[in-house]
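# With the sequence up front, the predicted model follows.
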Amino acid sequence: MPSTRFSAAAAALLLAGCATAGRDRAPSAYQGPPISLATLTTATQILSSDAFEGRAPTTPGEEKAVSYIAEQFRKAGLQPGNKGSWYQNVALVENTASPSALTIAGGSGPLSLAYRTDFVANTYQVQKQVQLKDSELVFVGYGINAPERGWNDYAGLDVRGKTVVILVNDPDWQDQDLNGRFGGKAMTYYGRWTYKYEEAARQGAAGALIVHQTEPAAYGWNVVQSSWTGAQYNMDDPNGHMDQSKVVGWLTQDAAQRLFAASDKDLAALTAAAARPGFKAVPLGTRASITLDNQIKRSNSRNVIGILPGAKRPNEYVLYTAHWDHLGRCDAVGGDDICNGAVDNASGTAGLIALAEAHAKRGNADRSIVFLAVTAEESGLLGSNYYAQNPVYPLSQTVGGINMDSLSLSGDARDFVAVGGGKSELDAYLDTALEAHGLKLRPEPAPQAGYYYRSDHFSFAKQGVPMLYAKLGNDLVQGGTAAGEAAQAQYRAERYHGPNDEYDPAWDWSGAVRELQIYWQIGRALATGDAWPNWKQGDEFRAIRDRSRAGATGQ
């Protein structure tokens, strides 16, 4: 099976116009149709307007968003991507929980923790009320069971009916290199909160509470608070997710310290112990009680799908993805309770529309190009997971793809970053495109944040499809690395997942245009070539892809 082999046409497309980088600005080697700045600004402004109410799934804001995206796909020249329809229904269950206080009994005295300020809690179980009553608390360190890495925080432990308290990230997250048992400072999937709840449920825990710390989590408590309060969504399930823990949630670090003190334990000492091999879980000698009254609503959300059919091999597919949803109504800041999601991810959705326009203007490629705007990313990658489990186009026939989650809006830069780089043979396509633009590929600046496991490309990677998630770096043409890092820090602290993520007419779109030019070139090279990029040898997704492709056509 071909791997990094390029066709002559694809290589020529990527290298067309190659020039040497200037001192102050990378050259434009782009030879495709123009990326429309008007499309980018207009679509981002419309999708993030207050009229769309933050684009929460199953709300009137969704109806406006998906209708707008479908109409823009139609105007761009795409065809409906799902048997004559622009939409793929995604069955969701919505739960709005009203938690009581979290009370702790035993130890040195009773403790009552307040919802939102001390903890957040929810449930995956589809029940009008769930309750923990005097559930024994057990500290399970990082809550990891990874036999292939010689690590099991649940070894010899029975947590059925109990509530586990878990640390965020991996045991070696404070390492300065990438050589640790869990990748050093690079977060693995074991460090993600989603994994920790999954493992707690597999172990039979009735409750699972993660201790929040800003550095290992890679975001502040405000992000947890805004993301975990209000309506929460999950894929609908015939069994009502009764195999999951009754209660899942987060504790602030301060609340956790008070909990451990009430349990006559030292959180700092136990945290240090949990990072060492051979750690044994520690019963806290206290009991947790909480009640969640839930409002439950079942409904359909929608993915939006457009396709530019292939001229020669229409049954082989190249994929572009971006999520259209955001948080809807959220905790108010200065009286504003709409989380507009302008950067995250109205900008990426606008980029998807602009790429559809550019590809359609160039005309049909050899392979089909699919443009997929997915729902409920903010609720746990639900829309992309649904498509990956119920694909409209066979994943065995999907060559690979590119995901866009927030475009760069601080101006053009001299470098590019591949999130989770080094995993697949798509890296060769990125390298060639960057060389043509005179851009340097930089190491991922925050591998500890685990970004590869936090957006929609991961849903397809888990099913074996090679997916690229790469974006412009922080070495800005205007201001250098200092300006780029400052812009990123300001966004994370003041705008991310909050009402301040609003459209700004002062944004510099030159960096976003550069990103989309590179995405166009890579997608077009894949669509005009005949190679089937794979994951690199030893990658966790390689075997899945090999099995998927074994019986496929187009070898």
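Looks like it came in fine.
# alpha carbons only for contacts and neighbour counts from here, please
Noted.
# Do a quick rundown of the strands in the stretch 301-450 of the chain.
Under the criterion DSSP state E, counting those that start in this stretch, strands of the stretch 301-450 of the chain are mapped to 313-323, 328-333, 336-339, 367-374, 398-403, 415-418, 440-442.
# I'd guessed Ser108 sits against Phe260; true?
No: Ser108 is beyond contact range of Phe260, at 10.1 Å (criterion: CA atoms under 8 Å).
# okay, the strands of the stretch 301-450 of the chain, which one's buried deepest?
Most buried of these, by mean neighbour count (mean count of other CA atoms under 10 Å): strand 367-374, with a mean of 26.
# can you state the direction angle for it and strand 398-403?
Going by axes from the mean of the first three to the mean of the last three CA atoms, to 10 degrees, strand 367-374 is angled at 40 degrees with respect to strand 398-403.
# circling back to that earlier point, neighbour count winner among Ser108 and Phe260?
Between Ser108 and Phe260, counting by other CA atoms under 10 Å, Phe260 is the more crowded of the two (20 against 12).
# Comparison target below:
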Amino acid sequence: MSWKNLILCLSMASIILSCNSKEKNFKFAIDSISGNDLKAHISILASDEFQGRAPSTIGEERTIRYLEEQFTKIGLQPGNGDSFFQEIPLVKISADKQMKFKIKSNKGEYNLIFSEEFAGGTPQLSSEVSFDNSEIIFVGYGINAPEHNWNDYQGLDVKGKTVLMLVNDPGYATSDSTLFEGRTMTYYGRWTYKFEEAARQGAKAAIIIHETGAAAYPWGVVQGSWTGAKFYLADDMLSKSELYLQSWFTTECAKRLFEGSGLDYDRSVSSASVRGFKPVKMNMSASVKIENKVEYIKSNNVAALWPGKKISNEYLIYTAHWDHLGINPMFGEDSILNGALDNATGTAALLEIAQAFTTLAKIQDRSILFLAVTCEEQGLLGSEFYALNPIYPLDKTVGVINMDGLNIFGRTKDMTIVGMGRSTLDGYAQSVLKKYGRYICPDPTPEKGGYFRSDHFSFAKVGVPTLYLSKGIDNLIEGKEWGLAKSENWIKDNYHKPSDSYDPEIWDTKGMVEDVRVYFEIGYDIASSK
């Protein structure tokens, strides 16, 4: 053998050994993500000791200290200078549950019962808020969307008045693909938009009629979220507006009011989804009195950094919200909302993925920020605050991978991209899943507006590429129908209720482990791509 051939053979052998070593190293990192570790983190984060992880409580203190301790133990650096915390100024408004809500019509008066018939409160920073005889107007879906040639407020002055509206948008109601995005909910269907638009229009009060299908959750979820304290960013636009009340009515309550106005409820609802709808004066007025406890508080995002090597001034962010709903006496003896699936699972995944990156002998090119955000349950406030006050420049942030409510129902052939087609990162997910003989599917229930309901959306709004990859439904053994039904039943029975607790006897976390490994590999590919 000539020297040239010998050198060539040695070079080839070196390359093969290097590739094998890289693959072996990567496999070690992947395999380090274990079900036992995930379950250990979940069992702690969702324990009664953490009291439901409500912001600005002892539950928050225990949660963020646990995350700080774990990130330090793993070997990550503080993500905000010399601190793991990004402090967020908030306003907490706790309304008296004896608040008075009176509806007056020609046929008499209705004194509504808090929690049973209506829920809500005020965004105003005042110890007492009241108004009398505010005219009620049914404004359909309460949408002003020029790009869809739709304006429910056109030619209407609602200053000082009470607007009553439907949840979701006209496309959902009609399944007409020419209206908005058909059955797929747009941002105009979300309650956050509807209250903000009512405030922009100058309304005194805004009421959304709850309907389980259109809202994507039962009245019990509204009770759990809207009968306790509400949080706002310190400079929230609603607090600066003339909107005194943001509220929800049950469908039954709304039907009574329409009947009292001499209006057919079903016909009125149907007319609201027809282009050219005209608002309807209900010949009723609303009077409200609310006593509040207003507190200026702070909560924290938790940020941990794993620096990159070649392009360390560019960043990939993994997000998961650590917060849940705390303690709500309305639920009786078992009043702690532990938030095991929502979102101790995603927070545990954040820790496991961080640990996996530290086991790589070859560090990824870009830096990775592990961001556990607060106040997701209050309207994505923690992620919104970061997006408006980024620790690292947004123009140097190559992407966000969001994890929220992971798989507890076993292995699946697929994973779901919520908002598929909206991001340049979709291809990374498709590539990794294909490698493992799995596939991507679009959101099976786009009418629920999931794309607008988790923390990636705060980053998408400011132009950062995002990936909200969620659990699949095509169960390896039972199939798609079973998987979707399992997920739907869980939401109906457990979402935002004390029953969202960790149960090792029922939970099947094998699929969760596989999904978390996918999150890790997608992040590695993005952090290492050119």
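Okay, I see it. This structure is a prediction, so every number in the text was calculated from the model and none was measured.
# related to what we said a few turns ago, as TSV, the strands of the stretch 301-450 of the first structure with distance to Tyr519 of the first structure would be great.
TSV is the format used below for those (distance: least, CA to CA, whole Å):
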stretch	distance to Tyr519 of the first structure
strand 313-323	9
strand 328-333	29
strand 336-339	28
strand 367-374	13
strand 398-403	7
strand 415-418	12
strand 440-442	15
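# So the equivalent of Leu156 of the second structure over in the first structure: helix, strand or coil?
Counting by TM-score structural alignment, Leu156 of the second structure corresponds to Leu157 in the first structure. Assigned by DSSP: H, G, I helix; E, B strand; the rest coil, the conformation of Leu157 of the first structure is coil.
# Report the separation between Phe52 of the first structure and Ala261 of the first structure.
46 Å (CA to CA, to the nearest Å).
# So between the two, which is more surrounded?
Phe52 (20 against 16).
# Could you find the counterpart of that one in the second structure?
In the second structure, Phe52 of the first structure lands on Phe50 (TM-score structural alignment).
# Relative to Gly332 of the second structure, how far out is the nearest residue to that match once chain neighbours are set aside?
Nearest non-adjacent residue to Phe50 of the second structure, counting by CA to CA, 6 or more residues apart in numbering: Gly59, 4.6 Å away. According to CA to CA, Gly59 of the second structure and Gly332 of the second structure sit 19 Å apart.
# ok, now Trp490 of the second structure?
From Trp490 of the second structure to Gly332 of the second structure the distance is 21 Å (CA to CA).
# next one: Glu69 of the second structure
33 Å.
# between those two, which one's more packed in?
Neighbour totals were compared for Glu69 of the second structure and Gly332, and Glu69 leads with 12 against 9 (other CA under 10 Å).
# Now name the helix or strand holding that one.
Under the criterion of DSSP states H and E, Glu69 of the second structure resides in helix 58-74.
# ok, back up a step: out of the strands of the stretch 301-450 of the first structure, which comes closest to Gln213 of the first structure?
strand 328-333 (20.3 Å; CA to CA).
# Distance from the chain centre to the closest one, please.
21 Å (CA atoms, centre = their mean, to the nearest Å).
# Same check on stretch 431-450 of the first structure?
With CA atoms, centre = their mean, you get 19 Å for stretch 431-450 of the first structure.
# who touches it?
Stretch 431-450 of the first structure has contacts (CA atoms under 8 Å, 6 or more residues apart in numbering) with 14-21, 26-30, 173, 185-189, 191-192, 216-218, 414-421, 473, 518, 521-522.
# List only buried entries from those.
The neighbour-count test (16 or more other CA atoms under 10 Å) marks 14-16, 18, 21, 26-30, 173, 185-189, 191-192, 216-218, 414-421, 473, 518, 521-522 as buried among those.
# Restricted to strands, list those.
415-418 (DSSP state E).
# For those, work out which two are farthest apart.
For these, and using CA to CA, no pair is farther apart than Asp415 and Ala418, which are 10.3 Å apart.
# Quick one: map Phe457 of the second structure onto the first structure.
Per TM-score structural alignment, Phe457 of the second structure is aligned with Phe458.
# Identify the nearest residue to that match in space, disregarding sequence-adjacent positions?
Nearest to Phe458 of the first structure is Tyr452, by CA to CA, 6+ apart, at 6.7 Å.
# do Lys312 of the first structure as well
Asp366 (4.6 Å).
# just checking, that neighbour touches Arg313?
Yes: using CA under 8 Å, Asp366 of the first structure is in contact with Arg313, at 5.6 Å.
# and the spatially most central residue of the first structure, what element?
Nearest residue to the geometric centre of the first structure (CA atoms, centre = their mean): Ser455, 1.8 Å. Assigned by DSSP H and E, Ser455 of the first structure falls within no helix or strand.
# my read: it touches Leu381, true?
Yes: Ser455 of the first structure is within contact range of Leu381, at 6.5 Å (criterion: CA under 8 Å).
# if I look at the two, which residues touch both of them?
Common neighbours of Ser455 of the first structure and Leu381 (CA under 8 Å, 6+ apart) do not exist.
# what comes into contact with stretch 233-240 of the first structure?
Counting by CA under 8 Å, 6+ apart, 90-95, 124-127, 298, 376, 379-380, 382, 386 sit against stretch 233-240 of the first structure.
# from the middle of its chain, how far away would the longest helix along the second structure be?
Using DSSP state H to define each element, the second structure has its longest helix at helix 3-31. From the chain centre to the centre of helix 3-31 of the second structure is a distance of 44 Å (CA atoms, centre = their mean).
# Run through the neighbouring helices and strands of that helix.
For helix 3-31 of the second structure, the packing partners by 3 or more CA pairs under 8 Å, 6 or more residues apart in numbering; DSSP states H and E come out as helix 345-358, helix 510-528.
# Go again with 7 Å.
If you count contacts as 3 or more CA pairs under 7 Å, 6 or more residues apart in numbering; DSSP states H and E, helix 3-31 of the second structure packs onto helix 345-358.
# I would like the range of the first structure that aligns with the helix it packs on, please.
Residue span in the first structure matched to helix 345-358 of the second structure, by TM-score structural alignment: 347-360.
# got the buried residues for that stretch?
347-360.
# Equivalent analysis for stretch 201-214 of the second structure, please.
Counting neighbours by 16+ other CA under 10 Å, stretch 201-214 of the second structure gives 201-212, 214 as buried.
# can you name the residues of the first structure that that stretch overlays?
The alignment places stretch 201-214 of the second structure over residues 203-216 of the first structure (TM-score structural alignment).
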